[in-house]
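> predicted model, plus sequence, below.
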Amino acid sequence: MQTYSPLFSDFYQLTMLAGYFAEGIHETPATFDLYFRKPPFQGSYAVFAGLKPALDFLENLQFGDDDIAYLRGLNEFTPEFLDFLKHFRFRGKVTAMPEGTCVFPREPLVTVEGTLAETQYVETALLNCINFQTLVATKAARVTTAAGRKSVLEFGLRRAQGPDGGLSVARAAYIGGIRSTSNIWAGKDLNIPVKGTHAHSWVMSFPDELTAFRAYARCFPKNCILLIDTYDTLQSGLPNAITVAREMRERGEKLLGIRIDSGDLAYLSKEVRKAFDAAGFPDVLITASSDLDEYVIDSVNREGGCVDIWGVGTRLATCAGEGGGALGGVYKLAWCNGLPKLKITNDPSKLTLPDRKKLWRLINPDGSFFMDVISLEREVPQPGDRVFDPTAPLLRSRIIPDNVRFESIRHTVMENGSIVRDESDLACLADRCVSQLERLPEGSLRLLNPHLYKVAITAGLNDLRTRLLRELQQ
């Protein structure tokens, strides 16, 4: 479990908390929803991740004496408020879907209920944990989808956003389908298989390439993968690797594979495959790296490349790409002191969904996903119901068909500040992601112009939002 400081927050969360305390409304019951408005990477879905570290933060939230001393030194807060913080804990309720679930815009991924003080202060930490890991898990799912049946390794530690970012990348990438990492820390703490080869500096440290390859084969005869592009991939690295493969065979050993880290990966991998096959080594694996992402992998595969293992680093760890960089998840007040709450702005896309809600997934008879429906907490949608577009209050949408099955896909994961549903087995979360991706409608996994999954709201929720909108506008 990663330990987080209780000061893992923005300063304005603390000033709001102090303000609620000063106004005597800090114990007012409130409900917040965490969701995103737009799928990342110009795709159609996201893979939910980051819940476990978020819950760990909530369960262990407690201000220590050194935290109170630091806050006192800011000269911003009253002694009474600082004394309140000494006893401050999160004792609320959290509802969420399991990690590894495919999720879509506007859906409440996480709902937090408790006092206004509790639910407000934790906003930043929850968004930090869930925004980043969901983004990485989504990128990983896109990469593994593009790779098809070929293995993918996570190599992103050196370009990740700091030490904790590197650990979060390894965890979220595993959930998204990348089931090994170069990160030793992640291997120990998260029980993720660790993999790696050697760098160009290994080759350059020896008098020549062949000597370097022979030395590496002697040191690691059971897991020997040679990096063949230090000088010239086809004219030097490839023949030297074949020489070492023959020498290893004579000793009763086996060259596991080679790695290419530059150049035209489609062309080079095909040439390398032909050479190893002709030399009698059809089982030697070809690993490719070098700023890979889902688009490069898809392109190499379409050109007939012969890559067996993809090492994906920078563009995964930094979530690079069109529509990447940040998920853009938000955390909005939906209910307070018995009343539904609605936020409106000049931007209609930022209109919130009021009140406490449920999320339903409608499933076709063959097990595939048809659409998702957001309802009020007391509603149970039925076949034949009218549903509406969540982004346009006056836009009537489709009618729910008769042959779908309704499944409530969120559960209570924390009660009275304690975790009550702990799903921390990464292998199970990754398996769930695979199953979810397979059940999406046809075209949802396309890299370009994917099918957009349908999300709707019930008539009851639409009527409530329309009424509140009219009242606020008047």
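Sure thing, it's come through.

> for the rest of this, base every contact and every neighbour count on C-alpha atoms.
OK.

> could you measure the nearest residue to Phe206 once chain neighbours are set aside against Gln436, distance?
Leaving aside its sequence neighbours, Phe206 sits nearest to Ala212 (CA to CA, 6 or more residues apart in numbering; 5.5 Å). Distance, Ala212 to Gln436, by CA to CA, to the nearest Å: 45 Å.

> same question, Pro79
With CA to CA as the criterion, Pro79 and Gln436 are 51 Å apart.

> tell me which of the two has more neighbours.
Remark: of Pro79 and Gln436, Gln436 carries more neighbours, 17 against 11, as counted by other CA atoms under 10 Å.

> OK, contacts around that one?
Residues counted as contacts of Gln436 (CA atoms under 8 Å, 6 or more residues apart in numbering) are Gly100, Thr101, Cys102.

> tell me which element it falls in.
Assigned by DSSP states H and E, Gln436 belongs to helix 426-438.

> ok, residues contacting the helix or strand just after that helix?
Per DSSP H and E, the first helix or strand lying C-terminal to helix 426-438 is strand 455-458. Outside strand 455-458, the residues within contact range by CA under 8 Å, 6+ apart are 104-107, 371-376, 381, 385-390, 397.

> in ChimeraX, select just the buried ones from these.
Applying 16 or more other CA atoms under 10 Å to the contacts of strand 455-458, the buried members can be selected in ChimeraX as follows:
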select :104,105,106,107,371,372,373,374,375,376,381,386,387,388,389,390,397
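
> before we move on, back to that, may I see the contacts of Gln436 arranged in JSON lines, with neighbour count and distance to Leu429 as well?
Shown next, in JSON lines, are the contacts of Gln436 (neighbours: other CA atoms under 10 Å; distance: CA to CA, whole Å):
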{"residue": "Gly100", "neighbour count": "31", "distance to Leu429": "5"}
{"residue": "Thr101", "neighbour count": "24", "distance to Leu429": "8"}
{"residue": "Cys102", "neighbour count": "23", "distance to Leu429": "11"}
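
> okay if I get these as JSON lines plus secondary structure?
JSON lines is the format used below for those (DSSP: H, G, I helix; E, B strand; the rest coil):
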{"residue": "Gly100", "secondary structure": "coil"}
{"residue": "Thr101", "secondary structure": "coil"}
{"residue": "Cys102", "secondary structure": "strand"}
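
> Pro163: which of those residues is nearest?
Nearest to Pro163 out of those is Gly100 (CA to CA; 23.3 Å).

> isn't the closest one up against Leu429?
Yes. Counting by CA atoms under 8 Å, Gly100 touches Leu429, with 5.1 Å between them.

> tell me, what's touching these two both at once?
Ile175.

> so which strand or helix has Val112?
strand 110-115.

> so what secondary structure elements neighbour the helix or strand following that strand?
Using DSSP H and E, the helix or strand that follows strand 110-115 in sequence is helix 116-121. On a contact count with 3 or more CA pairs under 8 Å, 6 or more residues apart in numbering; DSSP states H and E, helix 116-121 meets helix 11-23, strand 29-35.

> then this one, side by side with the first:
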Amino acid sequence: MRYSPLLTDLYELTMLAGYLDQGMQEHRAVFDLFFRTPPFNGSYAVFAGLENALCYLEELRFNEEELSYLDGLKIFRPAFLSYLETFRFRGSVTAPAEGSVVFSREPLLTVEGSLAEAQFVETALLNIINFQTLVATKGARITLAAAGGTVLEFGLRRAQGPDGGLSEARAAYIGGVRSTSNVMAGKCYGIPVRGTHAHSWIMAFPDELTAFRHYAGTFPDSCILLIDTYDTLKSGLPNALTVARELKAKGHDLVGVRIDSGDLAYLSRQVRAAFDAAGFPGVKIVGSNELDEYVIESIRSEGGKIDIYGVGTRLATCAGEGGGALGGVYKLVRIGEEPKLKLTSDLSKATLPDRKKVLRAVAPDGSYIQDVITLKDEELQPGALVFDPANPLQHIRLPANARLVEVRSQVMHEGVRCAPSPTLDDCADRAARELTLLPQGCHRLVNPHLYKVSMSQGLNTLRLKLMSRIQNRYAAGEADGDTA
């Protein structure tokens, strides 16, 4: 799928025109994409969207129709439109692998290239990475809450438009939701497609049993019956048992039943007991109806017997406290040979300047201890002193027995990918593996353990130096929002 270069905010174009007018377009620049707060009041995020982001960068070019539209705005000079005819992304990108667990403040993408190209791609990269990382994180939280139960994604009808529905299914898969009702996502990404039928199927027939029999006749080896159209226990359950017996007599098995309303913990217990007593322990119970990680955890804690959780609206829209959007930002950290810092009166919003790398301190058993952001060429050893980015007066030492592993690698050089893309299964497997390595308490839905991200002494020293330069340049209070 091609992303049009017009998928951008107007100010990216006006700044690009301004840089060209000032002769600054070829200045070398470095930008970091990162988020300040973990989504859903949690401890971590699952990185997703990199494949789509790299596709966008590879294919970035203006066609005649797009240039004609910009010309019609009567904003830009002919020289600028001529410049756009050959505009391409020829820079480099450093990023974690998709499916990696990532944390607040540390750079996810670092984009380096000419000021023109590195600045222009801001909006599209944020659009792609913010949404897919948010969904992958929600998918991971839901999958972890299911505790081994299967999760089915069917949020297309509530997703943010057709492309949002595709991106959502892809990102949810990376987070652990490995099936979807979205047939287009199945075709595009190879995700297994699953589904049952709607209440309207039941209502289209004279009675529920007739509807069940016809559906089973059409799909004798993949039949899942929706049993709550009229009354789950008094109508749907006994009729489903009848059809299960009829299928068995013909050499087939009823795959499952779905409950889409009511007290899912109580109803699933009753349905499980009835099928087990009737000799059908293999019939799966699918639960749906506004599920999310909190509801699923509640169902399990109350002894619910659901095997498959159908999650739609609250996954597709990332609903819930602390959800709705990932607050990823894209900030200039170096131009030419000069490190850059954005400084506000709120120290927690001050950026981390210059080119950087992200190191992960790993315990001898392979579990993750904390991450450290360092300057790109800085050497860091276990036992080193590291500092809190929000409060540099707070510092600790890394464990002496920790192993330091670089989290990111260069994925694009001079506009060309550095390696073939991993499969979607590779990304999902990575997420599942890395989530198990987080410190105890990071998965907790309420008041989770907050994974620590620190900065090195070299980065802290540079940051303080740039802050002091700004504060000395202006009177107290006038430096808010300034950069150095």
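Perfect, thanks for sending it. Just so we're clear, the structure is a prediction, and the values are computed from it rather than from any experiment.

> average offset between the longest helix along the second structure and the first structure?
As assigned by DSSP state H, the longest helix anywhere in the second structure is helix 122-146. When the first structure is overlaid, helix 122-146 of the second structure sits 0.2 Å from its aligned residues on average, using mean CA distance after the TM-score superposition for the first structure.

> so who does the residue nearest to Arg90 of the second structure when sequence neighbours are not counted touch?
In space, and not counting its chain neighbours, Arg90 of the second structure is closest to Gly415: 3.9 Å by CA to CA, 6+ apart. Gly415 of the second structure is in contact with Leu57, Glu58, Phe89, Arg90, Gly91, Ser92, counting by CA under 8 Å, 6+ apart.

> and Gly415 of the second structure, what's its match in the first structure?
Taking TM-score structural alignment, the alignment pairs Gly415 of the second structure with Gly417 from the first structure.

> ditto for Ser454 of the second structure
Ser454 of the second structure maps onto Ala456 in the first structure, by TM-score structural alignment.

> any chance of CSV for the contacts of Gln436 of the first structure, columns distance to Val143 of the first structure?
Output for those, formatted as CSV (distance: CA to CA, whole Å):
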residue, distance to Val143 of the first structure
Gly100, 15
Thr101, 17
Cys102, 15
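
> other residues contacting stretch 257-277 of the second structure?
By CA under 8 Å, 6+ apart, stretch 257-277 of the second structure touches 224-228, 232-233, 237, 240-241, 281, 283-289, 299-300, 302-306.

> can you say which of these are buried?
Neighbour counting with 16+ other CA under 10 Å marks 224-228, 232-233, 237, 240-241, 283-289, 299-300, 304-306 as buried within these.

> related to what we said a few turns ago, from the contacts of Gln436 of the first structure, which is closest to Arg149 of the first structure?
Gly100 (19.2 Å).

> please identify the most buried of the helices and strands packed on helix 116-121 of the first structure.
strand 29-35 (a mean of 25; mean count of other CA atoms under 10 Å).

> show me what that strand packs onto, helices and strands only.
Applying 3+ CA pairs under 8 Å, 6+ apart, one finds that strand 29-35 of the first structure contacts strand 110-115, helix 116-121, strand 330-336.

> the last one maps to which residues in the second structure?
In other words, strand 330-336 of the first structure. Counting by TM-score structural alignment, strand 330-336 of the first structure sits on residues 329-335 of the second structure.

> now the matching stretch, how far from the centre of its chain.
22 Å (CA atoms, centre = their mean, to the nearest Å).

> average distance between that stretch and the first structure?
Counting by mean CA distance after the TM-score superposition for the first structure, stretch 329-335 of the second structure comes out at 0.3 Å.

> strands along the stretch 251-400 of the second structure, start to end?
Applying DSSP state E, counting those that start in this stretch to the stretch 251-400 of the second structure gives strands spanning 256-259, 284-287, 308-311, 328-335, 338-339, 356-362, 368-375, 385-388, 391-397.

> contacting residues around Thr230 of the first structure?
Applying CA under 8 Å, 6+ apart to Thr230 of the first structure gives the contacts His200, Val203, Met204, Gly237.

> please work out how many residues are found near the last one.
Meaning Gly237 of the first structure. Per other CA under 10 Å, the neighbour tally for Gly237 of the first structure reads 24.

> using the three-state scheme, assign it.
Going by three-state DSSP: Gly237 of the first structure is helix.

> ok, the spatially most central residue of the first structure - contacts?
Centroid-nearest residue in the first structure: Thr134, 2.4 Å away (criterion: CA atoms, centre = their mean). For Thr134 of the first structure, the contact set (CA under 8 Å, 6+ apart) comprises Ala46, Val47, Phe48, Ala49, Gly50, Ala172, Leu327.

> find the nearest non-adjacent residue to it, please.
Distance criterion CA to CA, 6+ apart; nearest residue to Thr134 of the first structure, sequence neighbours excluded, is Ala49 at 4.5 Å.

> quick check, that neighbour in contact with Asn128.
No. Between Ala49 of the first structure and Asn128 there is no contact under CA under 8 Å: 11.3 Å.

> so which of the two has more stuff around it?
More crowded of Ala49 of the first structure and Asn128, by other CA under 10 Å: Ala49, with 32 against 16.

> contact partners for that one?
By CA under 8 Å, 6+ apart, the neighbours of Ala49 of the first structure are Glu99, Gly100, Ile130, Gln133, Thr134, Ala137, Ala172, Ile175.

> Phe21 of the first structure: which of those residues is nearest?
Taking CA to CA as the measure, Ile130 is the one of the contacts of Ala49 of the first structure closest to Phe21 of the first structure, at 27.7 Å.

> what is the burial count for the closest one?
There are 26 residues near Ile130 of the first structure, going by other CA under 10 Å.

> thinking again about what came up before, tell me the SS of the residue nearest to Thr134 of the first structure?
Going by three-state DSSP: Ala49 of the first structure is coil.

> next one: it from Ser9 of the first structure, what distance?
For Ala49 of the first structure, the distance to Ser9 of the first structure - CA to CA - is 20 Å.

> what helix or strand is Glu66 of the second structure located in?
Going by DSSP H and E, Glu66 of the second structure is in helix 64-72.

> now do the buried residues in the helix or strand just after that helix.
Downstream of helix 64-72 of the second structure, the first helix or strand assigned by DSSP H and E is helix 78-85. Neighbour counts over helix 78-85 of the second structure (16+ other CA under 10 Å) mark Phe80, Leu81, Leu84 as buried.
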